[in-house]
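S.K.: what would the 3D arrangement of this be:
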Amino acid sequence: MLNSSPLRAVFIVLVALAGILFTLPNFVAPSTLDKLPDWLPKKQIVLGLDLQGGSHLLLEVNREEIVGERIKELRREARSILANDNGIGHLINTEGSKLTIELTDQENFDTALNALQELDIPLSQTLGGVGGVDEMVIDRTSDGNISILLTEEGITERLSSVVAQSIEVVRRRVDELGTTEPTIQRQGNDRILVQVPGFDDSERLKDVISKTARLTFHMVHPTMSAAQAKVQGLPEGTMILPSQDGGDELVFEEVAIGGESLVDSQPGFDPQTNAPIVTFRFDTRGGVKFAEITANNIGKRFAVVLDNQVITAPVINSAIPGGSGQIFGNFTAESANDLAVLLRAGALPATLDIIEERSVGPSLGADSVAAGQVAGFVGGLLVIIFMIAAYGTFGVFANISLIVNVTLILGTLSMLGATLTLPGIAGIVLTIGMAVDANVLIYERIREEKRAGRGSIQAIEAGFQRAFTTILDANVTTLIAAAILFFLGSGPIRGFAVTLAIGIITTLFTAYILTQFMISKWYARRRPKNLKIALLKILPSDFSFDFMTYRKFAYAFSIVTVVGSLALFGVKGLNLGIDFKGGSAIEVQSNEGPADIAELREIVGGLNLGDVQVQEFGTPQDVLIRVETQPGGDEAQQVAVTKVIEAVEAAGYDKRRSEVVGPTVSGELATTGALAVLAAMVAVLSYIWMRFEWQFAIGAIAALVHDVVLTIGLFALTGLEFNLASIAAILTIVGYSLNDTVVIYDRVRENLRKYRKKSISALINLSVNQTLSRTILTSITTLMALGALVVFGGEVIRSFTLAMAWGVLVGTYSTIFVGSPLLINFKLTARKEVAKKEERRADGASV
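M.R.: Predicted structure coming up:
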């Protein structure tokens, strides 16, 4: 070890330098970065919406509308084929995704059925794909009619195509707003995620994105008004549409000219009245058609229709050549600009419903950054001071590794262009606490080897070698939890998972390779006569406590607390956040002095929005308002939030953030959260079963269930909000608890081979005592880091960090008093079988 390879030294230096180079751009102004050579890294960490403010929307394509529009289209095409092309009399009935065609003369049945087959074109061919998906089934019904039924595969394929088209339209619209680095991506088959950093006017963003903006031009009926048509009946080929001024217009169904012919649209002002208007220009073909329509209909009214609403319906006074015109309406300068943006970007192929909305103001984002920085600095400083106090020179090595570790995490995030969120900062701070665990494992192992009579060099080498397996097993279990968080989580939770996973990988490098390199170089230079590792003794060298004697008392205590937690959960339930029950949450801040909670309750209560909660949130100036799910669905929820924001802003409060989660999303999040916890347990059970024996896997899962149930009991007892971040906290507890349990299990496995005549109770007791110093030290450093998050991290993630701190405590307890003694009850006594397995492995290796 003392003669480490020069290549190893070069590798360590290169990795550390790479981490520094990729991290530095985050501390340099963008203008300075532009002046640097192109070969230098320039990527910066992208701050999430919760750190820089912005808007998050989850949009869903309206499936019913897609089916309805397609059925209408098929109805027109079928009527044209049968009546116009073949002269076949018929009646068409519509029901959901099915057309039923009744022929007036059954002798034409075969002719009609064959003629209608031209409608059945493989969908992927019409949508530019390959292979073909049958969109419909055309068949004879039992009563002698013809049915045209849309298939589920066809609807899904058309929905997928609509989402792809919608993404491009949404991207053009967002780009027109002048925002920077928006995220617009597909989620599943029918959803689009839109995140726009730095743009916190979510109302305007929703208006611009969710409007279909289908522009059409129709002739107004020349002799009959909408009111007359309602009394006398609609003339054939006409429809009644609402007008922007509050009335109705009777227009012809036929589209005189469509918005697809538009090539440009700009906001402007009427030179006579100075009122805001929108100008438009058609392409050559559209311009010719527009000129013909206006020339042939002088004196008649021409309706400009946007999303089935008449914006204006002026009288055509003369032919309009050149293919350009103006749209007049009750516009403001901003609404005229937004309409021009919509028309330039093109119409959405379908309606997009907003099913989830999150908005963070820039001031709250800045506060979150400051809170995260303070929490990270305080937590890191506490850990650094403690490690020096506990291990002296070796603590300095651990701290250098820790600093390099954080640098590598930040550098990796920069290199990947990953998004850093507030839970992501929590992941880094948690890594600070947990990364020390690897160094503590190594140092405590070196101390053991030294006490066993080994020389300094041999103790150091044996300490690193024997600790590595434990470090690997412990970190892999946490990595499993992080991976499940990433794949099943969303938004900030995935950010937490990314930073945690990166932190685990960098910890393996810094704690084992870097620390070993530094210690070897230090020892080669100093050659100390006495290898003093620990300055602060947590426990005396000869400390031994018979934990297993008290295991029945521990079982009784655990059973009482578990049953009590389940009872609390059953009686009180959880204070579910909007992630799981739907609804809205709006955080506001008073402009002048402390917030008046009673006044706000009266203001919001007068809006008739059902169950509304108003409570302090952090500082006396901050207030959190929760509104229950509205009966009118997602659209009604959006209206409710708008009402609340307008009412509180009029009372002198600023909106800091808002969240709206529809019932569809909340149900999915609840299901996904439960699956995430279950998947984590199954995954780690499989890993431990593979690495150890079945008894170890069952014991680890029992300890895991114990910790999860007690954490749920904490939420039920305290009334802390249980949201998506709470699921992340539980999964982190799963990782930490397993980390702790695996360390002891690894020592039990080692002692099973070493002490073949000891009773299983004495052997487990010995293993717990041998690792007790490490368990206590790791818990202290992790709690220091989490304590800084609890105190300085801010109200938004307080329940998240409190749950993790609680998990560290119960995880430490369960490792010693649940997971370890259960091995006795699971009859882990067959050390002869273990010996036979070892002999068979040895025989196999020697063959």
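S.K.: CA only for contacts and neighbour counts going forward, please
M.R.: Noted.
S.K.: what about Leu17, neighbour count?
M.R.: 16 (other CA atoms under 10 Å).
S.K.: next one: Val304
M.R.: That count, for Val304 with other CA under 10 Å as the rule, works out to 23.
S.K.: for it, give its distance to Thr294.
M.R.: 13 Å (CA to CA, to the nearest Å).
S.K.: Pro349 looks like it's in a strand, true?
M.R.: No: per DSSP: H, G, I helix; E, B strand; the rest coil, Pro349 lies outside any strand segment and is coil.
S.K.: so it makes contact with Glu168?
M.R.: No: in this structure, Pro349 is not within contact of Glu168 by CA atoms under 8 Å, at 10.7 Å.
S.K.: which stretches in the stretch 401-550 of the chain count as strands?
M.R.: 419-420 (DSSP state E, counting those that start in this stretch).
S.K.: please enumerate the helices of it.
M.R.: Per DSSP state H, counting those that start in this stretch, the stretch 401-550 of the chain carries helices over the ranges 422-451, 456-488, 492-507, 515-526.
S.K.: following up with a second sequence; could you model it the same way so I can compare the two?
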Amino acid sequence: MLKRNLWKILLTLALIAWGASQLVPYQDVPFVDYARTHATAKQADFAKLLDEAAGRRKNLQAASEFVALKQIGKERRLDLSQYFPDIRLESTLTNIEKRNDILLTELLRRSKARLQLGLDLNGGVAFTLEATERPADKDDKDARQQKLAKAIDIISTRINAFGVAEPVIRQVGDNRIEVQLPGVNTKDNPDIVNQVKAPARLDFRIVHPTLTPGAGVETPVGYEILTLDYEGRRGETGVEEVFVKRIPEMTGESMANAFARPDMYGKPEVVLEFTKEGKARFAQVTRQIAEEGRQSGRLGRLAIVLDGKLYSAPTVREEIDSPSAQITGGNMTDREAINLANVLNNPLDVELQIKTQYEVGKTLGDGAIASGKRATYIGVGLVAAFMIAYYTFAGFIAVASVTLNVFIVLAVLASLGATLSMPGIAGIVLTVGMAVDAHILIFERMREELKLGKTLVAAFHAGHDKAFTTIVDANLTTLITSGLMIAFGTGPVRGFGVTITIGIFSTMFTALIVSQMLLDMSIYSGLMKRMRMLSLFGSPGIDFVKFGRAAFIASWILVAVGVIGIGVRGHKIYGVDFAGGDVTSLTFKQKIDTEKLQAAADAAKLGEVMTTYQTEIGGGQDILNVQTESGRGEEAVAALQKAFPNAGLDVVGKNNIGPSIGKEIQWNALMSIGLSIIGIMVYVAFRFEIGYGIGAVVSTIHDVLMTVGIFVLSGREFSAPMVGAILLIVGYSINDTIVVFDRIREELKTNPNGTLKDIINIATSKVFARSILTSLTTFLAALALFVFGGGVINDLSFTFLVGIVTGTFSSIFIASPIFYWWHKGDRKHVEAHHDIAPKYEWQGTSKASE
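M.R.: The predicted structure is shown next:
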């Protein structure tokens, strides 16, 4: 027994150890405390530096101790890495200022919790950028709006490259862009705003071949003085001034791509790959410089200028007929090279100026967060209590396995630098409800084997072997959906796909390896001598095919009503995330908890309202922002002033805001759903046959349309997290359908004399208990979120409650009847196209062999 399971034990322990390392530290540690405790050399000297840094912050000489340490290192040419010999820096990096920047940034990263919280739970930083209006744009508003929309897309791409998860980027007014970044502090990351808004205008200009700036030297006509920073062999830095032509010989439009890499000496450089036309122009320019250099007797130079800054000015000896060029800089770090390449690949054609920078408070109040946590604990507790009560000792093993499943999902998310928001937590809770499905499949299969008179050992092996194919098929179809979300989705769609993909693999690992190992060891050791299980749901003996037509017609009538409801409400179904809205800024004398503000807004029936506090960086009064649907800002303010007359709420500003879920994300979400449905049909048709694929697609479309219709008819509005909720329903629906189809395929093999109608009814009856049990456990988790969670959590859980019911209904009364009608009720028609269930090479690993 031990020999058979040794590799599983070692693998599980290794995974737990890895997960723990990814999740540590579990919460943020103040930067000063972390740096003080992790300095391993000259600790007393470093402690004095920290005290001095704290003094600078207190005296307002620095925004934080992090910035103060940078100042001290620069002023005294002090290499701070001497106090942290365990943190290895690049051996070729000798510039002290750069070494300190990298070291302090790494310490700051390590001091943060590996799994960061989103804006709703922990707040973050935000800034507003204003587009500089050019004379040509004044009369062409459409062109200006197109440039602003393009700028929003580019900023999104740049921020994604920084690894900031779940940012909010939206248009404010006619010419401003608001960016909210969870878990980011501009006091410790002062350069992030500049990197986000950099236009990235790349110029290749000629350096004057003979003149250099100096005393008494006038600037030639058509030239300007630019400064080039350089670093010597010993790490010393210096500057060189050169005359550079104002008009470039070629621009970044000649560039096709940019990427960072180390040069032949190990120093970072940025490689610029030219277009076909760019390559020809670069050869022409370098040929001209080389010829002029030979005539003057001095080597000519080509300046590479980005946003007015001279990055390098290499000499040109001869024509360079190359598809690429390099930007090098003696004091450029690896991170700077990567950021530079990212900016070059995403150039802005509109100049943006910083208007405001501020810290933004968490969008959920303490009470709302507490209620969300309470709902989480209750939901998980209900699922665990049900599994243990229904399956006793086996249920306890399932709970342990699912707990490990959640642990693995969180660890992988932490390793990817994900941000955890309250909807994300709700999604994990709902995933817990679905994760028990694999265990219920195995336990119900074992129940069937025990009823046939098999021993517990034989039932254990047979149950796992027969459930194996079903579990793999169900998870692989869901993997198709999540994979397409990652490939074609953006923003929340892609993030949701990543989370589901992680959950699929962790569920298969815990159900097929960990749970099997624990059951195997419990049975063979004698700890589990019999499998005690309740039996609340027997075989119903219903003619499912007979009732299929009536159920099909009734459900599609309901779907039609929902679709009509969507058409009647029109754009009113969209919340602020999709349609945009208004933001009203208020000053206040008394700060009110956002949960109380939300309760007052809900009582006034103002539709979607979100309140957040913000504090301008560098001083200024705190501001309360009230975000509402378009045209409802004044109503919201009046309602809040009436509810809190002593708070001194006064309006100081109002702005229109654009949607945070733009048309591109909406289109990508729709495309992901459409491609998922096509992919599912192709996979099911390949693994089973085309009739199954048609049934799966029709039932999935039915579930999505019915759920969306009921959601709209209930008067709710679509928000950003709802995109993920709908995608989750697609995965849940197909998972349930595959279980039914797999049993039909099995019955066709084991019952050669039954009619197709009998086969479908028998197969559906045998999986009926499993479908009800799985739906019940998931329903319990969603119900706890619905009852105890507020705001968007309530909407998410409501959607999933509807999706659970429709998914269970469709797998029984939609998918199977569609399969039956496709084959015209003829078993021979099925057998003419039916594939035999394949044996996976890694199937049957539960066999008892020492």
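S.K.: rewinding a little: could you redo the helices of the stretch 401-550 of structure 1 as TSV and give each row distance to Gly819 of structure 1 and mean neighbour count?
M.R.: Shown next, in TSV, are these (distance: least, CA to CA, whole Å; neighbours: other CA atoms under 10 Å):
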stretch	distance to Gly819 of structure 1	mean neighbour count
helix 422-451	19	24
helix 456-488	15	20
helix 492-507	23	25
helix 515-526	31	16
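S.K.: looking at these, which is closest to Val163 of structure 1?
M.R.: Closest to Val163 of structure 1 of those is helix 456-488 (CA to CA; 22.0 Å).
S.K.: which strands and helices sit next to the closest one?
M.R.: Helix 456-488 of structure 1 makes packing contacts with helix 422-451, helix 492-507, helix 663-691, helix 724-754 when contacts are defined by 3 or more CA pairs under 8 Å, 6 or more residues apart in numbering; DSSP states H and E.
S.K.: ok and it relative to helix 663-691, angle-wise?
M.R.: Taking axes from the mean of the first three to the mean of the last three CA atoms, to 10 degrees, one finds helix 456-488 of structure 1 and helix 663-691 inclined to each other by 150 degrees.
S.K.: TSV for the helices and strands packed on helix 456-488 of structure 1, including distance to Ile760 of structure 1?
M.R.: What follows is these, written out as TSV (distance: least, CA to CA, whole Å):
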stretch	distance to Ile760 of structure 1
helix 422-451	21
helix 492-507	33
helix 663-691	19
helix 724-754	9
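S.K.: hang on, the earlier thing: what's the closest of the helices of the stretch 401-550 of structure 1 to Gly794 of structure 1?
M.R.: Nearest of the helices of the stretch 401-550 of structure 1 (CA to CA): helix 422-451, 9.7 Å.
S.K.: where in structure 2 does that closest one align, residue-wise?
M.R.: Aligned using TM-score structural alignment, helix 422-451 of structure 1 spans residues 422-451 in structure 2.
S.K.: can you give me how far that stretch is from the chain middle?
M.R.: 24 Å (CA atoms, centre = their mean, to the nearest Å).
S.K.: same check, this time on stretch 625-645 of structure 1
M.R.: 22 Å.
S.K.: how about the helices in the stretch 1-150 of structure 1?
M.R.: 6-23, 30-35, 49-52, 63-79, 109-116, 123-126.
S.K.: hmm, back to that, show me the one of the helices and strands packed on helix 456-488 of structure 1 that comes nearest Gly844 of structure 1.
M.R.: Closest among those, using CA to CA: helix 724-754, at 17.8 Å.
S.K.: which residue range of structure 2 does the closest one align onto?
M.R.: Going by TM-score structural alignment: helix 724-754 of structure 1 matches residues 720-750.
S.K.: strands of the stretch 151-300 of structure 1, residue ranges please.
M.R.: 183-187, 191-197, 215-219, 238-242, 248-252, 257-258, 262-269, 276-282.
S.K.: which among the ones you listed is found nearest to Gly699 of structure 1?
M.R.: strand 183-187 (38.4 Å).
S.K.: buried residues in the closest one?
M.R.: Ile184, Gln185, Arg186 (16 or more other CA atoms under 10 Å).
S.K.: burial count for the aligned residue in structure 1 for Ile566 of structure 2?
M.R.: In structure 1, the residue matched to Ile566 of structure 2 (TM-score structural alignment) is Phe569. For Phe569 of structure 1, the count of nearby residues is 18 (other CA under 10 Å).
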